[in-house]
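Undergrad: Have a look at this fold, sequence not included:
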């Protein structure tokens, strides 16, 4: 088991050395070839995906998970469009970040370089296979991927097509290496490939994150839960607040930047909450005692509800006496992903952005905007909820590191 995973890791490491000396034009050509091949062989991908979907439905998998798993012609074309979009982005590799000359004449520069082998472990999202491969290739990294058993047929089909495309433009097929063993033992072995993996990024739920924390021996960046809050301030434009909450909760409830909790200042709760409840048709509300007085159909929120990433049409609501109370609630229950305030008070907005500890803090905007593409990165590999080495949406630059290049003329140190 571990030997087989280690062999794949050695292949990935060898390919990373080849990629390090490729040009932007070569990598872009591979991305465009991959996009074209995905579209021309979409039937092959969809046939594999249909088998995964049927197995998931027969296995009683939740509808939101099936939605993440399911592909159609439009989603395959979107995957191809994503590869083309990444190909069109500026290449971060080789960018000179800084430079200076020392009194002894040494010329020192700091330059962006690939991480090397980027490992991604993910659940039931076959589009991640294409997205991750594209971002890794553009930034000069090998994508070492391990998907879930539920999407294995889809992942094998997509990876096979992309590997074939790389070969067509004389890049190593092992610029994308997929682990086809979906056992738990293989996942643990994958997380421990210190000889080959430079950075591990998990894309999945709490159980996957817990497994990373318990088992990984390689450097990792946590793409964590999104218990995202919207705080409706006493000075909020209530029509705006209603629109932002509805969008954040219902536009796509199964993703990590969906709004999961709403905190409402007590001064506006009576006028705001009944209207919000009416606008959130089909959303199950749970709340504190004051919320239930104003919205009788709301259920009682438990302690777990305040900390929950529902990923569903369910929303926790609490009435708070002040901005301080809202910040305290977020500090206690938030996951460090995305937090928003709705207010016309500039001082309140400034306090919120300064005091709330999260990867992204928004003022008068939907939490759904915390996304690499929406930020102008073109795409993302995940959203980091930790502080090292990346935080927030991770685009191409976050898949690089820096090296110092020192140029001299024979200087020696005395």
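TA: Thanks, I have it. Note that this is a predicted model, so its numbers are computed, not measured.
Undergrad: make it CA atoms for all contacts and neighbour counts henceforth
TA: OK.
Undergrad: From residue 413, how far out is the closest residue to residue 107 other than its chain neighbours?
TA: Counting by Cα to Cα, 6 or more residues apart in numbering, residue 107 lies nearest to residue 101, which is 4.5 Å off, once chain neighbours are set aside. With distances taken as Cα to Cα, to the nearest Å, residue 101 is found 16 Å from residue 413.
Undergrad: and if you look at residue 339?
TA: Taken as Cα to Cα, the span from residue 339 to residue 413 is 51 Å.
Undergrad: for stretch 290-304, which positions count as buried?
TA: Within stretch 290-304, the residues scored as buried using 16 or more other Cα atoms under 10 Å are 290, 291, 292, 294, 295, 298, 299, 300, 301.
Undergrad: Inside helices: which ones of the residues you listed?
TA: Mapping these onto helices (DSSP state H) picks out 290, 291, 292, 294.
Undergrad: any idea which of these is closest to residue 128?
TA: residue 291 (38.8 Å; Cα to Cα).
Undergrad: coming back round to it: mind putting the ones in helices among the buried residues of stretch 290-304 into a markdown table with distance to residue 170?
TA: Shown next, in a markdown table, are these (distance: Cα to Cα, whole Å):
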| residue | distance to residue 170 |
| --- | --- |
| 290 | 65 |
| 291 | 62 |
| 292 | 64 |
| 294 | 65 |
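Undergrad: Pick the one among those closest to residue 391.
TA: residue 291 (33.7 Å).
Undergrad: OK, contacts around that closest one?
TA: Applying Cα atoms under 8 Å, 6 or more residues apart in numbering, one finds that residue 291 lies in contact with 273, 298, 317, 318, 319.
Undergrad: is it true that the first one touches residue 294?
TA: Translated: residue 273. Yes - under the criterion of Cα atoms under 8 Å, residue 273 makes contact with residue 294 at 6.7 Å.
Undergrad: What number of residues are in the vicinity of residue 244?
TA: For residue 244, the tally of surrounding residues (other Cα atoms under 10 Å) stands at 20.
Undergrad: so it is in which element?
TA: helix 238-250 (DSSP states H and E).
Undergrad: and if you look at residue 405?
TA: Per DSSP H and E: strand 400-407 holds residue 405.
Undergrad: by contact count, what packs against that strand?
TA: strand 107-114 (3 or more Cα pairs under 8 Å, 6 or more residues apart in numbering; DSSP states H and E).
Undergrad: residues of the strand it packs on that come out buried?
TA: Those would be 108, 109, 110, 111, 112, 113, 114, for strand 107-114 by 16+ other Cα under 10 Å.
Undergrad: Okay, one more to line up with it:
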């Protein structure tokens, strides 16, 4: 019987597993924290080569997962996310090489200063320690997260979904080999050998060994982790992102931005879900924006003012419910609302949004300043698509996720966000009186 099929209720076994993984990861993290950049990069480059060499092995493991997924009734979209094509395997290897090429954040001096008593204080970037990553579906996440955590000097404990168990297990074995061959502890990266949720629950209690958790997946998974964890969690629950078209907006720019934000990839967390249009330009501009969206297959759901404007231009739009203003569709559906002012737009976003990615389209610099100042989101755009909220697009090279939290990390979580810091103080015999 596959570990993904077990439904054990033996809590002692789960507790023992969590303890073993946590203890090994903590020991490995202390080694990794002081490992030179060259050795970490050597492990990553070896991993990339091994992934390329393991094409047939990965194909066999992935075929077993696809067979299981089809038998379990996974949708075509989910099966596609699960599938490891030769191109995707090559992309995984290239992604690891890109991480190896990134600057090492560990040891970077953030600031330094002298105290009047002669103490010299330095603030330097250090690894967080042990990071647990809980995710679903895509096997490439196993490699992405392992590579990013490793480069930032962190040991990682990975827990993938049951639908990708064989693919993830094969990739974990390849990672272990790369670590072993380059002289690093294999426990720098560990995959939980079961997808039993009770085992995950046991891991979520190990705040004595695991320092941070990052859940990646649907809102249900993320809430389960956040609500059951004793360990700090870096997360976002959903992406209810809005584009506000101000009265001073350029029509062509507004059209290009909202079409891109909604349709370029509608299933991702930084896709636009709401369109807000200033009342003074609604009659003139809203039909153009709506037509461009409908022509690309978007279903519009509008408030009374939107319905009235669009009925005059014969653009299809159905009435929005109250639930629509807070729904993340991850589909070609968009809720549209006419607002009386910039302040109304800000209030709508802060009330109904998810503090993820929001944008204003305007040629009025003062309006943009006020919008960016008052919208309480991790990323606020002026005249750009919300789809740019991404670690690669920010120049971080890669990311492990996007955070809407207020503490430690906010926005794309790249290598620097996978670090903490500590103070190094040098004295000359000072004692405190």
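TA: Right, received. Where do you want to start? This is a predicted model, so every value here is computed, not measured.
Undergrad: coming back round to it: and the alignment partner in structure 2 of the residue nearest to residue 107 of structure 1, how many neighbours does it have?
TA: With TM-score structural alignment defining the correspondence, residue 101 of structure 1 maps onto residue 114 in structure 2. Residues contacting residue 114 of structure 2 under the criterion other Cα under 10 Å number 12.
Undergrad: Quick check: the gap between residue 114 of structure 2 and residue 121 of structure 2.
TA: Distance from residue 114 of structure 2 to residue 121 of structure 2, by Cα to Cα: 6 Å.
Undergrad: Could you name every residue contacting both of those two?
TA: By Cα under 8 Å, 6+ apart, no residue touches both residue 114 of structure 2 and residue 121.
Undergrad: Give me the contacts around stretch 247-266 of structure 1.
TA: 64, 225-234, 245, 280, 306, 308-323, 326, 337-338, 366-371.
Undergrad: Swap in 7 Å and give it another go.
TA: Applying Cα atoms under 7 Å, 6 or more residues apart in numbering, the contact partners of stretch 247-266 of structure 1 are 64, 225-234, 245, 309-313, 315-322, 326, 338, 366-368, 370.
Undergrad: How far off centre is it?
TA: Between the centre of stretch 247-266 of structure 1 and the centre of its chain there are 17 Å (Cα atoms, centre = their mean, to the nearest Å).
Undergrad: What's the end-to-end length of that stretch?
TA: 22 Å.
Undergrad: Which single one of the buried residues of strand 107-114 of structure 1 is nearest to residue 9 of structure 1?
TA: Nearest to residue 9 of structure 1 among the buried residues of strand 107-114 of structure 1, with distances taken as Cα to Cα, is residue 114, at 16.8 Å.
Undergrad: quick revisit: quick one: the buried residues of strand 107-114 of structure 1 as TSV, columns for distance to residue 204 of structure 1 too.
TA: Shown next, in TSV, are the buried residues of strand 107-114 of structure 1 (distance: Cα to Cα, whole Å):
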residue	distance to residue 204 of structure 1
108	41
109	38
110	34
111	32
112	29
113	27
114	24
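Undergrad: List just the nearest of those residues to residue 121 of structure 1.
TA: Closest approach to residue 121 of structure 1 among the buried residues of strand 107-114 of structure 1 (Cα to Cα): residue 114, at 19.2 Å.
Undergrad: If we ignore the residues flanking it in sequence, what's nearest the closest one?
TA: residue 400 (4.5 Å).
Undergrad: What's that neighbour aligned with over in structure 2?
TA: In structure 2, residue 400 of structure 1 lands on residue 419 (TM-score structural alignment).
Undergrad: What count of nearby residues applies to its match?
TA: Quick note: residue 419 of structure 2 (other Cα under 10 Å) scores 23 neighbours.
Undergrad: Against residue 390 of structure 2, how distant is it?
TA: 18 Å.
Undergrad: How about residue 293 of structure 2?
TA: 23 Å.
Undergrad: Please apply the same query to residue 205 of structure 2.
TA: Counting by Cα to Cα - residue 205 of structure 2 and residue 390 of structure 2 are separated by 31 Å.
Undergrad: The two: which is more packed in?
TA: In this view residue 205 of structure 2 and residue 390 are compared by other Cα under 10 Å, and residue 390 has more residues nearby, 21 against 17.
Undergrad: Which secondary structure element is home to the more buried one?
TA: With DSSP H and E as criterion, residue 390 of structure 2 is part of no helix or strand.
Undergrad: Residue in structure 1 paired with it?
TA: Mapped onto structure 1 by TM-score structural alignment, residue 390 of structure 2 lines up with residue 371.
Undergrad: again with residue 86 of structure 2
TA: Aligning on TM-score structural alignment places residue 86 of structure 2 opposite residue 73 in structure 1.
Undergrad: what's around its match, how many residues?
TA: Residue 73 of structure 1, neighbours per other Cα under 10 Å, totals 13.
Undergrad: what's the nearest residue to it if we skip its chain neighbours?
TA: The nearest residue in space to residue 73 of structure 1 (Cα to Cα, 6+ apart) is residue 42, at 7.0 Å.
Undergrad: go on, residue 335 of structure 1?
TA: residue 227 (5.5 Å).
Undergrad: How much space separates that neighbour from residue 307 of structure 1?
TA: The value you get for residue 227 of structure 1 to residue 307 of structure 1, if Cα to Cα is used, is 7 Å.
Undergrad: repeat for residue 48 of structure 1
TA: Distance, residue 48 of structure 1 to residue 307 of structure 1, using Cα to Cα: 37 Å.
Undergrad: Which strand or helix spans residue 33 of structure 1?
TA: Here residue 33 of structure 1 is assigned to helix 24-40, by DSSP H and E.
Undergrad: what does that helix correspond to over in structure 2?
TA: Residue span in structure 2 matched to helix 24-40 of structure 1, by TM-score structural alignment: 37-53.
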